[in-house]
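Q: sharing a model that was predicted from the sequence below.
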Amino acid sequence: MPLDQDKPLNSLGFAKDPSETRVVVAMSGGVDSSVVAAMLAEEGYDVVGVTLQLYDHGAALAKQGACCAGLDIHDARRVAETMGFPHYVLDYENVFKDAVIDEFADSYLGGATPVPCIRCNERVKFKDLLETAKDLEADCMATGHYIQRLSGSEGPELHSAADAARDQSYFLFSTTREQLSYLRFPLGHLPTKDETRALAAKYGLSVADKPDSQDICFVPNGDYASVIRKLRPEAAAPGDIVDTAGTVLAQHDGVINYTIGQRRGLGIGGLSDPLYVVKLDADSRQVVVGPKSMLATRSVPVREINWLGDAPFDSQPEWHLAVKVRSTRPPTDAILRPLSATTATVELVAAEEGVSPGQACVFYDRDSSRIFGGGWIHKG
């Protein structure tokens, strides 16, 4: 249907009535996406709720707060029934395993510290689900992420959420320009999560008081090792804990039990200075330890860059921005030196500890809330 240019834009940015605007809402079963669906339904939009069943593992049927499985699918369905819009569940278990879980295991065993939530958004939710939304002839797809999509002179821009404590920009840096034109994030402007829960209560949603999920969805209780042990049994093989000179200090029961920067639980006593895990070598089954100073770095190699700036990434020799090298760290000043359109060396103005391959390096404007994309940290 052609847009009526004389009509004002609706809240999703289309020049037509909400009732003529179809929006697919990605529903995880949590309070955030449930509120998005209810809010848009109340505004009169043609809402279609879609939930992806990403994994089961049997036990997930009884586990609450585990995005996209078991009870959460049931909760999403109840919200749709309450608000009176259609809801579909799509079985994406095989896609999720191939695109996210297998890489998570291989990356972890390669000594990296992977962030599977980013890959899930990139390869499943904002790729396959987005294409499903287009197949359903939706005008756009909405999610419950805390991030903002604002109009700029060169098109839509990605901006941090109004509530810095809830901001999810680190996990969404790989959102492309094309995807951004189709996506909507109705919660990004809310000042606090309390506002979201108040809306859930207003709409009478059963998930109003549901706790937030804290774990990676397929890693119950944060126990990475047990998941990888099932996926890659060979990773539990014992080996040596060595110092940087190769001297054996102790034995371990599998590299999967260690992460870069770890200090506790190494089983090394009698030393004057504390030691930290500085490297994991899965091939030789070695956990390498060293002084804390070895964890600090200023030079970070980055690849698979998704650039959201107005000018091409490699159009100038360097960019002065702020970057996040871990989701829990605040942005820090850095100089980005492009090596190509998708690779760069990032020089941190102040050294950071625990910069690990497998983590994301996300680019932020130092003077505004805008996000300029990011890339993946690698070993170089």
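A: Perfect, thanks for sending it.
Q: from now on I want contacts and neighbour counts done on CA atoms only, so please keep to that.
A: OK.
Q: roughly how far apart are the closest residue to residue 296 other than its chain neighbours and residue 292?
A: Nearest residue to residue 296, sequence neighbours excluded (Cα to Cα, 6 or more residues apart in numbering): residue 353, at 4.1 Å. Distance, residue 353 to residue 292, by Cα to Cα, to the nearest Å: 8 Å.
Q: take a look at this one as well, against the first:
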Amino acid sequence: MNDAATFDFTALAGRRVAVAMSGGVDSSVVAALAAEAGCDVVGVTLQLYDSGATAARPGACCAGADIRDARAVAARLGIAHYVVDMEARFRKAVIEAFADSYARGQTPVPCVECNKTVKFTDLLELAQGLGAEALLTGHYVQRIMGPGGAELHRGLDPAKDQSYFLWTTTRAQLDYLRFPLGGLAKAAVRREAERFGLSVAAKPDSQDICFVGGGDYAAIVEKLRPELAMPGDIVDQAGRRLGGHNGVHRFTVGQRRGLDIGGHAEPLYVIGLDAAANRVIAGPRSALAVAAARLEGANPLGSLDGEVMVKVRSLAAPAAARWEGDMLTFAMPLLGVAPGQAAVAYRGSRVIGGATIGKTIPVSML
């Protein structure tokens, strides 16, 4: 029995399925497993950006060498493979939205927007147009059938769980999607890649923000919105000037590094951004404590209202909270919560929905 025996391909055997192939080890293993199970596999790779134009680093996805890797894997497996140019769509829906979010003083999560628009809307429609009965991806999440239909659950390996980035997935999309790797650890997936003799078996994992080279997101923002590179003031909570900055987009709530301020008895952090006034608001660490958040654009995958466990960052530990309408109240104050981030709610391992944080309410305002 191989490592991937946790996913049952029985219902898909002999049927056409589409596999989203990014050129990485995860999606390549999904394609190999589906082919081994007797599925009629069609691999689809989206070209999302010009890696030269965006200076994306090695280990990114959906450009250049990654497309060549996906082609090579498809050729080894003997499956059909298509490359679809989605650069214009990705630029508008993800990269420009990323820049606009920073321009508003927010902290965006571009992987959420990519999954919401390009991957689980455009790619899904493309898969259906190819006659596929399901779209398979390499995401580390689980699709489990419940009393009301397909449910989205955390990946079994907590170190690789990607459920935080998939909260915008709709119930209709879940009916069509499959996630064969959700019950596996990464080490098991690499063993499968070696078993199939795939050239990508040892390829590094892709980075969260695939189009940002060297981690310098500010350079991408300034390239798209050069007007943001404008000097402004760093002020305290009372509005008194403490220093200067070279663009609000270079700061996020909770940040300490980069604040050019001296002569204070305690360290200062970014506690707020006033993009309209081009001001960065600094204060002590205690001022970062957030008691509640007002939410926007909720996507319910279950009954959201009531007691939940919630994540406000992909790597954050779930925190107890109460979800009521568009208000999320934390059982204990949280640090590092910023507008633009996603709040994703869980009951047990199930994702019951999520929303974008529109406004935070500090403990001091209650």
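A: Received it, and whenever you're ready, just let me know what you need. These numbers come from a predicted model, not from an experiment.
Q: overlay them and tell me the TM-score.
A: Overlay of the two chains. TM-score (TM-score structural alignment, normalised by the length of the second structure): 0.94; 354 aligned residues with a Cα RMSD of 1.6 Å.
Q: map the residue nearest to residue 296 of the first structure across to the second structure for me.
A: With TM-score structural alignment as the criterion, the equivalent of residue 353 of the first structure in the second structure is residue 335.
Q: count the residues that sit near that match.
A: For residue 335 of the second structure, the neighbour count with other Cα atoms under 10 Å is 18.
Q: who's in contact with it?
A: Applying Cα atoms under 8 Å, 6 or more residues apart in numbering to residue 335 of the second structure gives the contacts 254, 288-290.
Q: try 10 Å
A: 253-254, 271, 285-291, 312, 362 (Cα atoms under 10 Å, 6 or more residues apart in numbering).
Q: same check on residue 116 of the second structure?
A: By Cα under 10 Å, 6+ apart, the residues touching residue 116 of the second structure are 93-94, 110, 122, 165-170.
Q: same check, this time on residue 361 of the first structure
A: Contacts of residue 361 of the first structure by Cα under 10 Å, 6+ apart are 170, 173, 300-303, 305, 322-327, 331, 346, 355, 373-377.
Q: which members of those residues occur in strands, if any?
A: 300-303, 305, 322-324, 346, 373-377 (DSSP state E).
Q: ok, so of these, who is nearest residue 265 of the first structure?
A: residue 377 (26.3 Å; Cα to Cα).
Q: which one in the second structure is aligned with the closest one?
A: By TM-score structural alignment, residue 377 of the first structure lines up with residue 357.
Q: how many neighbours does residue 65 of the first structure have?
A: For residue 65 of the first structure, the count of nearby residues is 22 (other Cα under 10 Å).
Q: which residue packs closest to it, ignoring adjacent ones?
A: Leaving aside its sequence neighbours, residue 65 of the first structure sits nearest to residue 213 (Cα to Cα, 6+ apart; 4.8 Å).
Q: what's the burial count for the one you found?
A: For residue 213 of the first structure, using other Cα under 10 Å, the count is 12.
Q: and if you look at residue 59 of the first structure?
A: Residue 59 of the first structure has 10 nearby residues by other Cα under 10 Å.
Q: same check, this time on the one 3 residues further on
A: With neighbours defined by other Cα under 10 Å, the count for residue 62 of the first structure comes to 13.
Q: repeat that for residue 172 of the first structure.
A: When neighbours are counted by other Cα under 10 Å, residue 172 of the first structure registers 23.
Q: please say which position in the second structure it maps to.
A: In the second structure, residue 172 of the first structure lands on residue 166 (TM-score structural alignment).
Q: repeat for residue 308 of the first structure
A: So residue 308 of the first structure corresponds to residue 301, using TM-score structural alignment.
Q: contacts only, for that match.
A: 150-152, 167-171, 174, 345, 350-354.
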